[in-house]
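**Student:** Sharing a model prediction with you, sequence too.
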Amino acid sequence: MKVSNFDQELAELRVEEEKQAAIASARMALSGVGQADCEECGRPIGEARRAAMPSATRCFSCQEAFETERRRVAR
């Protein structure tokens, strides 16, 4: 299957965006500043999740759905 230049550029852009988001999250975690609300659904991120992963930007449910979708697309 041939991948077009557009598809390749789009994939590279997504990777770069994810990398930049990870860097921003890591900086927040290092500074001790977390995100209180889920970026997907807007509900509060649970205290246990924030304590375990201060850089979390999604609640547990949304993160689980995100990872499931990511695995599905990667196949």
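**Tutor:** Great, that's in hand.
**Student:** contacts and neighbour counts: CA atoms only from here.
**Tutor:** Will do.
**Student:** For this structure, give the helix that spans the most residues.
**Tutor:** In the chain, assigned by DSSP state H, the helix with the most residues is helix 5-31.
**Student:** Residues contacting the next helix or strand after that one, please?
**Tutor:** Of the helices and strands lying after helix 5-31 in sequence (DSSP states H and E), the nearest is helix 47-52. Here helix 47-52 makes contact (Cα atoms under 8 Å, 6 or more residues apart in numbering) with Gly34, Ala56, Cys59, Phe60.
**Student:** Which helix or strand lies directly C-terminal to helix 47-52?
**Tutor:** helix 60-74.
**Student:** Could you check how far that next one is from the centre of its chain?
**Tutor:** Relative to its parent chain, helix 60-74 has a centroid offset of 10 Å by Cα atoms, centre = their mean, to the nearest Å.
**Student:** A further structure is provided below for comparison with the first:
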Amino acid sequence: MAGGWSRDGAVQDQIDSTVEDALERARSQLPRGESLKYCEECGEEIPQARREAVKGVRLCIACQSERDKQRSGFSGYNRRGSKDSQLR
């Protein structure tokens, strides 16, 4: 059931688009290729177990944790089609 000017299914389309965007972003951040033996950031050796567990790993655990903290500020809301975002 559509409300106002929106068509039927518009809310579900926005939800689907948000999920697709999140999946695309997550997939783009997956490591690829050969794992490094030494961290790109600090130069510390990356443990063999980590290199085997995470294919294409480029950072040690400490540097990866720091990078994850920096990325945690992303909102995750898709406002492409929302009327609210067009008014701001």
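**Tutor:** Yep, it's here. Since the structure is predicted, the reported quantities are computational estimates derived from the model, not experimental observations.
**Student:** now what about the TM-score between them?
**Tutor:** The TM-score (TM-score structural alignment, normalised by the length of structure 1) is 0.53; 48 aligned residues with a Cα RMSD of 1.9 Å.
**Student:** now the contacts of helix 47-52 of structure 1 in a markdown table, with distance to Glu12 of structure 1?
**Tutor:** Output for the contacts of helix 47-52 of structure 1, formatted as a markdown table (distance: Cα to Cα, whole Å):
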| residue | distance to Glu12 of structure 1 |
| --- | --- |
| Gly34 | 28 |
| Ala56 | 23 |
| Cys59 | 26 |
| Phe60 | 27 |
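**Student:** ranking those by neighbours, who comes first?
**Tutor:** Within those, Ala56 tops the neighbour count with 24 neighbours, counted by other Cα atoms under 10 Å.
**Student:** Of the contacts of helix 47-52 of structure 1, which is the nearest to Cys41 of structure 1?
**Tutor:** Distance to Cys41 of structure 1 across these (Cα to Cα) is lowest for Cys59, with 8.1 Å.
**Student:** Could you count how many residues lie near the closest residue to Lys37 of structure 2 other than its chain neighbours?
**Tutor:** Counting by Cα to Cα, 6 or more residues apart in numbering, Lys37 of structure 2 lies nearest to Ile46, which is 5.5 Å off, once chain neighbours are set aside. Neighbour count for Ile46 of structure 2, taken as other Cα under 10 Å: 19.
**Student:** Trace Ile46 of structure 2 over to structure 1, please.
**Tutor:** In structure 1, the residue matched to Ile46 of structure 2 (TM-score structural alignment) is Ile45.
**Student:** now Arg27 of structure 1: how far from Gly34 of structure 1?
**Tutor:** From Arg27 of structure 1 over to Gly34 of structure 1 the distance is 10 Å, taken as Cα to Cα, to the nearest Å.
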